[in-house]
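[1] please work out how this folds:
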Amino acid sequence: MTRPSSPPPVALADYERLALERMTARAEAYVNGGAADEITLRENRAAFDRLRLTSAVLRDLSGATTRTRLLGLELDHPILLAPVAFQKLVHPEGEIAAIQGAGAARAAAVVSTQASIALEDIAAAASTPLWFQLYIQPDRPFTRDLVARAVAAGYRALVVTVDAPASLRNREQRAGFHLPPGVEAVNLKGMAARRDAPAAVGDSPLFSGFLSGAPTWDDLAWLRGLSDLPIVLKGILAPGDARRAVEAGAQGLIVSNHGGRILDTLPATIDALPAIADATRGEIPLLLDGGIRRGTDIVKALARGATAVLIGRPYVHALAAAGAVGVAHAVHLLRAELEVAMAVTGCARLDEIDGSVLWTA
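    The predicted structure is shown next:
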């Protein structure tokens, strides 16, 4: 008897299953792992599951749309690809395939500083708006040149990751993760290399000088002087930091705990979002990443104050499973679920989604 073929993917979870069949054990540890005991990694998802939506019937949904405007971009929907490093780990075409998939699904995307393909080559392959994710390097002149490259290549905003001075990811350590030949952070070639020796037992593992080049709030003012691109800060969880970012001239924030990859036991992003929305008072757009797996999650994020959301692991799973076609299909599935959720909650437009769609006892 012929064994039936695997059913086609109909949800993002199906792409995660397919990706496991195609990734090496070390790549899987890198993509799916989180910090320490991975409590925050799991909580990002669990917090969405605890929220419930309420339905609304007999609403006029004529002319319903998912279109939105974000930092000067007219977008067909509020789903963006988050920056993910080293995408050649899971597919030979890496970021090129991901960006082509994003274009087919009409999704804007954020390209990582640590992409495994040059930022100029990614931009040349894009048919959708791109933002450039920036890690401010200890080599500030190199960082300045990196910003200039992004401007010249046509990127539309700088997404400055501010929450990742250091991390410990035990799943990667146990798997013995290292970059294989042919995969590297090509955009950082030529940067002055650090010469930090591994700390011996008894010495300070981190505070003996490793953080001496870490960025501070002063660097935000410096960055603003390098280009006219909007600056979006990624990695904001505290209302005080959100307020300070607005006052320092940030033009958008991404509420993020780095997918649970930096410090374990941080709160889920969807739980942190309401207080940040209160602190920023609608003055700048808020985006959210971490745990988005369903269209209902997008509705919940918008109901709590987000303008748009980003997905990371889900599109990397789709990239591993089916390349550009997989990425496009994954975004399409998520957009279809969003439209279903909007229809059942009675929202014809994204700006109609507010706290009233969340069920309360």
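[2] make it CA atoms for all contacts and neighbour counts henceforth
    Fine.
[3] so how far is Phe48 from Ile353?
    Taking Cα to Cα, to the nearest Å as the measure, Ile353 and Phe48 are separated by 16 Å.
[4] now Arg142. Nearest residue, chain neighbours left out?
    Careful, residue 142 is Phe; it's not Arg. Distance criterion Cα to Cα, 6 or more residues apart in numbering; nearest residue to Phe142, sequence neighbours excluded, is Met191 at 6.1 Å.
[5] next, the structure of the following sequence, for comparison with the previous one:
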Amino acid sequence: MSKPINLHEYEQQAMTLLDGPTCDYYAGGCEDEVTLRANLLSFEQVRLRPRFLVDVREVSTATTLLGKPLNSPILVAPSAYHGLAHAEGECETARGVAQAGSIFTVSTLATRSLEEVAAAAECPLWFQLYVYRDRSVSERLIARAEAAGYQALMLTIDRPWLGRRERELRSGFGVPAHLSMANFRDVPAAQNYRRAGPNALPDPKADMFDAGLTWESIAWLRSVTSLPIIVKGILTAEDALLAAEAGAAAIVVSNHGGRQIDGTVTTLEALPEVVAALAQSTCEIYIDGGIRRGSDALKALALGAQAIMLGRPVLWGLAVAGSSGVADVLTTMQRELQRSMALCGRPNLASIDRSLVRPSGMVF
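    You can find the predicted model right below:
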């Protein structure tokens, strides 16, 4: 196969390399997958308004996030089970992220332990966290992340119950026996969590995740860590304000890639009201969901996002070409963003504002 030249081609090639159940797990959404499709389509409903006769001999995508200078606002979102795509799993992903000069958010449900990933990584790491019914489990994970040098915690809030992912039901997806949730190697019940197949724990009383989590729980989280807290799963102005009031350093506008509840607003649709709600806040705003082109990233930046997080495309790159595929996915997106900025007369991120975009059948 020839080397992919864009993220769509990475997806196409990955689909031919991965087994069917893994493809369904990585690519699928919940129920009728309306939100999954809408995330992608929403970017087509926004048009760019280019300005010309602007000096774009030099175009910079440089930014600063949580006080850290970066060459690009393109980051890696958390996703589980990278070992399904590559034998080295998240360690290989980390190597590719380092090549691209980005930040890797490592999932709690990784197939390599957070310490193993940290040892392989030469890039900044953030740690994605679910809160468990047994809070001591979460506290131990946080302490391990701090000791391993992770620089922020990303709390995922949109999974009080597990969404019904019917593609996985049809294909009978389950984590293969040779893989495990590496951060829970000493917790046998956790190892059975996805082994039994999709949607195996519909009862929140039997789930290891805490369905009783509330905004007050963030105060507990702040009491057990000094790391910046990023809240992932925001889709409304109301929750954005609550996150900022609770002390979040950043939020991620996210609908879990359409994997939790079907029929929600898309992340791009939600972004403007979130940005407006946080206009007077120092809380940073990131977005994921459906971003496949540099022009998509540019539209999100124009609507107020400060960073873009890629999830599935990173897995496609990992499956196709390991760390070099991960790096190429990230640098391809950065270069597309840079080219789109140049063609729209925006030489740096500070020059990007809402005047750059116009809705087409979409209200914001």
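[6] hang on, the earlier thing: measure the residue nearest to Phe142 of the first structure to Leu146 of the first structure for me?
    Going from Met191 of the first structure to Leu146 of the first structure by Cα to Cα gives 10 Å.
[7] show me what the longest helix along the second structure is packed up against.
    In the second structure, with assignment by DSSP state H, the single longest helix is helix 312-343. With contacts defined as 3 or more Cα pairs under 8 Å, 6 or more residues apart in numbering; DSSP states H and E, the packing partners of helix 312-343 of the second structure are helix 7-17, helix 20-27, strand 74-76, helix 89-100, helix 294-302.
[8] got JSON lines for the ones you listed, with distance to Tyr150 of the second structure too?
    Converted to JSON lines, those look like this (distance: least, Cα to Cα, whole Å):
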{"stretch": "helix 7-17", "distance to Tyr150 of the second structure": "28"}
{"stretch": "helix 20-27", "distance to Tyr150 of the second structure": "25"}
{"stretch": "strand 74-76", "distance to Tyr150 of the second structure": "14"}
{"stretch": "helix 89-100", "distance to Tyr150 of the second structure": "13"}
{"stretch": "helix 294-302", "distance to Tyr150 of the second structure": "26"}
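[9] looking at these, which is closest to Arg170 of the second structure?
    helix 20-27 (8.8 Å; Cα to Cα).
[10] in the first structure, what range does that closest one match?
    Under TM-score structural alignment, the match for helix 20-27 of the second structure in the first structure covers residues 25-32.
[11] which parts of the stretch 51-200 of the second structure are strands?
    Secondary structure of the stretch 51-200 of the second structure (DSSP state E, counting those that start in this stretch): strands at 63-65, 68-70, 74-76, 104-106, 125-129, 153-156.
[12] equivalent range in the first structure for the last one?
    The reference is to strand 153-156 of the second structure. By TM-score structural alignment, strand 153-156 of the second structure lines up with residues 158-161 in the first structure.
[13] next one: the matching stretch to chain centre, how far?
    Stretch 158-161 of the first structure sits 11 Å away from the centroid of its parent chain (Cα atoms, centre = their mean, to the nearest Å).
[14] what does it rub up against?
    With contact meaning Cα atoms under 8 Å, 6 or more residues apart in numbering, stretch 158-161 of the first structure is reached by 110, 131-136, 229-235.
[15] the second structure: which residue goes with Ala238 of the first structure?
    With TM-score structural alignment as the matching criterion, the partner of Ala238 of the first structure in the second structure is Thr236.
[16] identify, out of the strands of the stretch 51-200 of the second structure, the most deeply packed stretch.
    Most buried of those by mean neighbour count (mean count of other Cα atoms under 10 Å) is strand 104-106; its value is a mean of 27.
[17] tell me the helices and strands packed up against that one.
    For strand 104-106 of the second structure, the elements it packs on are strand 74-76, helix 89-100, strand 125-129, judged by 3+ Cα pairs under 8 Å, 6+ apart.
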